[in-house]
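In: Please find the sequence and the predicted model below.
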Amino acid sequence: MSSGHPSAIRSGCTRTARHTRVPPEQQDLMKTLLSRLVLSPLKKKIRQPVEAFRRTPSYVDRFELGPWSKAQGLVRERSRTRPAKRLLILPSDPITFQGAKGDEAMMEASLRVIRQTNPGVEVGAITASDQASAIARASGFKPLQNWNRPFSYESIARAVSAFEPDICVVLGADVLDGYYSTPHAARMLLTADLVARTGADVEVLGFSFNSTPSPGLARLFERLHPRVHLNVRDRVSYDRFVAFTSRPAQLVADSAFMLAPTTDSAGVLRIAEWVATRRAEGRTVVGFNLHPMLFRNATREQISALIERSGRVLADAAAERRLSWLLIPHDYRGSLGDDVCLAPIGQALKPKLGDDVFHMTGEFTAAELKGAAGLLDGVITARMHLAIAALGGGVPVAAVVYQDKFRGLFGHFGLPDTLMMAPEELIGGNAFDGFVRDFIDHLPDLRAQVAAALPAVKDLSAKNFGTVA
């Protein structure tokens, strides 16, 4: 029986309230299990119907076309000047601006072509973050940081009217079919429309179009202003596009084929010296690229399997075919970047191959990456714009593909589907071993085939700029 003394009561309360302390590592494990077993499935269950709705015409009509229609009244139309005084760039990712080197390649190629006929043009760029605006300024562009959250067509209309562009290029890349996001695709296209309504000519640079585009985008394409000129970057995508919508489009090749390579920077010269040394020792020098986005929402197990299998096959092929490997990152976006895979592959190969493996560390420009790719005998890549950089330098390519956009690119050169492999095949069985060996064994014939097709491909690439250059 308690004495009722305050100290006794406090002591009793202390005994009943005392809890066993869970060690920090067990807390982390419990959080991980909670996330994997409860929160992640719950988020996925909620996200799936939301994403399905966003692909519908009902969503696009109400949440994209509706606000866009209201914003049109804020656009001030004017006559464009010739030569153009102001160029506006809409990147495929306004948040990072140039995180993927493909966007940088398309921008630099566009500026090179456009400045030939518009030498004093001022360049503006639509951005969505302080980081993107800083990158734009460093490139000599004026940032228009109006791609906000929540997104506002009215804000975009005011910004583009104030900038008064004469011409505009939109980096459609692989985002205009809604594969990644229907809202983003709609906003890219309807922003292009608002720019056209100021009196500017707009070129949507060559883009891919997959086999399952968002149904809600069909009517949206058809409602774009006539000064929005659509360019589709391969025959496969073009055929899909004309079957999807009645909006006219032009068949082109990717605008990045117009990028001029950098061959004289310190980084590229160092690679050139290494390549020359390896060739002098009788080695065939091949580039290799891999990235964690090969699987959508990739698990640690999938990424580990990519790294382990690739490292083993590259080591075996180096011994059997007298190869040297250049590991080439083409995307530097942190957890989405290529070094998530390439850095551990390089670390695993270095003790086995010594000087026969070279990992390109640090960040290279798109033009430098094209210069480096052009030094090689072949390239195996999971990034399409690294494939374009290599092919643009006459270098044969094989690809690990996670969308079917490579098929259209390869079609420009008459390259067979056997030069493409799905990531599931790479990590399962022994198919990747044979894939690498077959590619190496056919390099001379493939190089001749690429060289024969390249002039026509460059001519198609130049067609991207019909109204802006």
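Out: Perfect, thanks for sending it. What you see is a predicted model, and the numbers here were worked out from it, not measured in a lab.
In: from here on, contacts and neighbour counts on C-alpha atoms
Out: Fine.
In: Return the residues in contact with Cys168.
Out: Shown in contact with Cys168 (C-alpha atoms under 8 Å, 6 or more residues apart in numbering): 87-90, 192, 195, 200-203, 468.
In: which SS class is it?
Out: strand (DSSP: H, G, I helix; E, B strand; the rest coil).
In: Could you do Leu88 as well?
Out: Using three-state DSSP, the structure places Leu88 in strand.
In: how far away is it from Met107?
Out: Look at Leu88 and Met107: by C-alpha to C-alpha, to the nearest Å, they are 11 Å apart.
In: coming back round to it: out of the contacts of Cys168, which comes closest to Arg270?
Out: Ile89 (33.2 Å; C-alpha to C-alpha).
In: Any idea how many residues pack against that closest one?
Out: 27 (other C-alpha atoms under 10 Å).
In: Mind checking what secondary structure the closest residue to it other than its chain neighbours has?
Out: Distance criterion C-alpha to C-alpha, 6 or more residues apart in numbering; nearest residue to Ile89, sequence neighbours excluded, is Ala125 at 4.6 Å. Per three-state DSSP, the secondary structure class of Ala125 is strand.
In: thinking Ala125 is in contact with Lys142, fair?
Out: Yes - in this structure, Ala125 is within contact of Lys142 by C-alpha atoms under 8 Å, at 6.1 Å.
In: Give the residue from those two that has the larger number of neighbours.
Out: Each of Ala125 and Lys142 has its neighbours counted (other C-alpha under 10 Å); Ala125 has more, 24 against 20.
In: Leu88 and Met107 - which one has more neighbours?
Out: Higher neighbour count among Leu88 and Met107: Leu88, with 27 against 23, using other C-alpha under 10 Å.
In: so Leu29 sits in a helix?
Out: Yes - looking at Leu29 with three-state DSSP, it is inside a helix.
In: so who does Pro143 touch?
Out: 124-127, 133, 136-137.
In: Which ChimeraX command selects the buried ones in those residues?
Out: Buried residues within those, by 16 or more other C-alpha atoms under 10 Å, are selected in ChimeraX with:
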select :124,125,126,127,133,136
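In: And the contacts of Pro143, which is closest to Asp377?
Out: Ala136 (34.5 Å).
In: list the contacts for the closest one?
Out: 97, 125, 142-143.
In: so which helix or strand takes in it?
Out: Counting by DSSP states H and E, the element that carries Ala136 is helix 130-138.
In: Tell me which helix or strand comes right after that helix.
Out: strand 142-144.
In: which outside residues touch whichever helix or strand comes after that next one?
Out: Note on strand 142-144: by DSSP H and E, the next helix or strand toward the C-terminus is helix 153-163. The contact list for helix 153-163, computed with C-alpha under 8 Å, 6+ apart, reads 67-68, 70-72, 74-77, 86, 124, 144, 146-147, 191, 194-195, 198.
In: hmm, 7 Å instead?
Out: With contacts defined as C-alpha atoms under 7 Å, 6 or more residues apart in numbering, helix 153-163 is touched by 67-68, 71, 74-76, 144, 146, 194-195, 198.
In: try this one next to it:
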Amino acid sequence: MLRNARRLARRALTRAINSGPILALQVGTDRRIARKASGLEPSARSGHIVISTVGLGNVGDQAMLEAFLDNSTEHVHVVMPATNSLTLPIRHAHRATLVHLPGLVDGMPYRRKNSRKAFVELVRSAKTCSVIGADIMDGGYSPRESVLRCSVLALAHRLGADTAVMGFSWNGNAHPLARDAIRGIASTTTLYARDPLSASRLKADGIRCTEVADTVFSFDQIDAPRDLLSWRSSQAHRRLVVVNASGLVASATMIREYVTAVSALRARDFAVLLVPHVLRQGDNDLNACSDVYSHFHADPAVHLVTRLMQPAEVSWIVSEAEAVFTGRMHLAILSLNHGTPPCVVSTQGKVEGMLSLFGLERYSLEPTVGLGSRAFDSILELTQDGLRDRLVTIHPTVRDMALSQFRHVNQHASHPRSLP
């Protein structure tokens, strides 16, 4: 009974902090702080601020951060909602700093006070302030996270920083609070929609945006994971398919569908590598991938990755594959960077637009009964002759679209990075 009472209390608290009045109170406080701070003596400006996604064991979130760092210059303060959310790659350790500001873009009103104060000090001397928008801004997961990110960007603009929301999706049913919040900053903040479908939805909602591609389409790091080299060598005579079972769609029914797909692939003598892309409580891919692997653990041609991979390691894995079947969009993006065709389980309305950049929208698969057979049929189509060459030909155009949003950062640099 006590456990149920606590659960109900947590739900009530979540509803309260996501409510319009509580969010309006926080936004109003941000505005008052901005008005007060804007009257202070201006600081000399240098470097950039980027507000990261949640991370905490998400390869896609890590890849978006690394793409930002790879394509920016000068010092970058990476604002994170939690300690150890993400890591700094060694190649950027000399020019980036991780800053933990709890509650700034996702927390309770009482937790934001100190974080807001620290953020104001940072942004008063920064040239730019960017939010990695990803799939957060439409409020599909939490309207609070969208509204507070918009509020922080409005504060940063008032204090003199050039502001932007980097590559983000916009689903067909954005939360009204999120829609109002992003509409409120559209005149002062550059909004980069990361696929044509999101751009059209934003424009239909009366929100001005610039169409680009996901920042990870610019990611070009690659690193062979030593713990996979032996297995890959042992299966070099077989064509490889990478399979990701997402913790977002990990019901018993969906696990059976993944087992169906892997069984069909093995019947055609494909080697299968099960790769978790998110390892964290709540939507853990490793649990889902392990459930699938339990049906094949005696088969040496099926292998399970059991640790969190770095984006560069995932890039090597997908570069070795003939095709990818994934429930995570950024695994598909990393595969397309190497011409490897993916079929992708559709979640949050963000996959179709990305795939349309390569003419692959038909390979956005709904997580319903029959998924396993549809995925297998898709993989057979995707491994046909000539498709990989076509994807490699298209990729430079998509990469240039991804790079175009970094002009927001580099136009302020003392030594601008050359971009298309």
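Out: Arrived safely, thanks for sending. Predicted, not measured: the structure shown is a model, and the values here were computed from it.
In: sorry, back to before: restricted to helices, list the contacts of helix 153-163 of the first structure.
Out: 67-68, 71, 194-195 (DSSP state H).
In: Let me have those in TSV, adding neighbour count as columns.
Out: Formatted as TSV, these follow (neighbours: other C-alpha atoms under 10 Å):
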residue	neighbour count
Pro67	14
Trp68	23
Ala71	18
Leu194	29
Val195	30
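In: Quick one: residues contacting Val242 of the second structure.
Out: 272-275, 318, 321, 323-325.
In: where's Phe209 of the first structure, which helix or strand?
Out: Judged by DSSP H and E, Phe209 of the first structure forms part of no helix or strand.
In: How about the aligned partner of it in the second structure, nearest residue that isn't a chain neighbour?
Out: Matched by TM-score structural alignment, Phe209 of the first structure corresponds to Trp170 in the second structure. Spatially, and ignoring its direct neighbours in sequence, Trp170 of the second structure is nearest to Ser198 (4.7 Å; C-alpha to C-alpha, 6+ apart).
In: Check the secondary structure at whatever residue of the first structure lines up with that neighbour for me.
Out: Matched by TM-score structural alignment, Ser198 of the second structure corresponds to Ser237 in the first structure. Classification of Ser237 of the first structure using three-state DSSP returns helix.
In: wait, what's in contact with Leu98 of the second structure?
Out: If you count contacts by C-alpha under 7 Å, 6+ apart, then Leu98 of the second structure has 77-79 around it.
In: JSON lines please, covering those residues and showing distance to Met1 of the second structure.
Out: Output for the contacts of Leu98 of the second structure, formatted as JSON lines (distance: C-alpha to C-alpha, whole Å):
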{"residue": "His77", "distance to Met1 of the second structure": "45"}
{"residue": "Val78", "distance to Met1 of the second structure": "42"}
{"residue": "Val79", "distance to Met1 of the second structure": "39"}
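In: Just the closest of those to Thr14 of the second structure, please.
Out: Nearest member of these to Thr14 of the second structure, counting by C-alpha to C-alpha, is Val79, at 23.2 Å.
In: What lines up with that closest one in the first structure?
Out: In the first structure, Val79 of the second structure lands on Ile126 (TM-score structural alignment).
In: is it true that its match touches Arg137?
Out: No - using C-alpha atoms under 7 Å, Ile126 of the first structure is not in contact with Arg137, being 11.5 Å away.
In: Show me the helices in the stretch 301-450 of the first structure, by range?
Out: Remark: helices assigned in the stretch 301-450 of the first structure by DSSP state H, counting those that start in this stretch are 339-353, 366-373, 384-392, 405-413, 423-427, 431-441, 443-462.
In: Serialize these to a markdown table and add fields for mean neighbour count and distance to Val228 of the first structure.
Out: Below are the helices of the stretch 301-450 of the first structure laid out as a markdown table (neighbours: other C-alpha atoms under 10 Å; distance: least, C-alpha to C-alpha, whole Å):
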| stretch | mean neighbour count | distance to Val228 of the first structure |
| --- | --- | --- |
| helix 339-353 | 18 | 37 |
| helix 366-373 | 26 | 27 |
| helix 384-392 | 26 | 24 |
| helix 405-413 | 21 | 23 |
| helix 423-427 | 17 | 36 |
| helix 431-441 | 16 | 41 |
| helix 443-462 | 17 | 17 |
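In: Would you reformat those helices as CSV and include distance to Val313 of the first structure?
Out: What follows is those, written out as CSV (distance: least, C-alpha to C-alpha, whole Å):
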stretch, distance to Val313 of the first structure
helix 339-353, 10
helix 366-373, 21
helix 384-392, 20
helix 405-413, 22
helix 423-427, 10
helix 431-441, 6
helix 443-462, 18
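In: How many residues are close by Ile132 of the second structure?
Out: By other C-alpha under 10 Å, 23 other residues sit near Ile132 of the second structure.
In: One more: Glu361 of the second structure?
Out: Using other C-alpha under 10 Å, Glu361 of the second structure has 16 neighbouring residues.
In: same check, this time on Val170 of the first structure
Out: For Val170 of the first structure, the count of nearby residues is 25 (other C-alpha under 10 Å).
In: What is the equivalent residue in the second structure for it?
Out: Correspondence of Val170 of the first structure to the second structure, assessed by TM-score structural alignment: Val131.
In: That match and Leu153 of the second structure, how far apart?
Out: For Val131 of the second structure, the distance to Leu153 of the second structure equals 8 Å [C-alpha to C-alpha].
In: Please apply the same query to Pro367 of the second structure.
Out: On the measure of C-alpha to C-alpha, Pro367 of the second structure and Leu153 of the second structure end up 35 Å apart.
In: Can you show me the helices along the stretch 101-250 of the second structure?
Out: Using DSSP H, counting those that start in this stretch, helices in the stretch 101-250 of the second structure cover 109-123, 143-158, 176-185, 196-204, 226-234.
In: Can you list the buried residues in the third one?
Out: In this case it means helix 176-185 of the second structure. Across helix 176-185 of the second structure, burial judged by 16+ other C-alpha under 10 Å covers 177-179, 181-183, 185.
In: Distance to Arg239 of the second structure added to the residues you listed, as TSV?
Out: Listed next are the buried residues of helix 176-185 of the second structure as TSV, based on distance: C-alpha to C-alpha, whole Å:
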residue	distance to Arg239 of the second structure
Leu177	48
Ala178	45
Arg179	45
Ala181	48
Ile182	45
Arg183	48
Ile185	49
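In: Please identify which of these is nearest to Tyr192 of the second structure.
Out: Ile182 (11.8 Å).
In: which residue in the first structure lines up with the closest one?
Out: By TM-score structural alignment, Ile182 of the second structure lines up with Phe221 in the first structure.
In: Kindly report the same for Val120 of the second structure.
Out: In the first structure, Val120 of the second structure lands on Ser161 (TM-score structural alignment).
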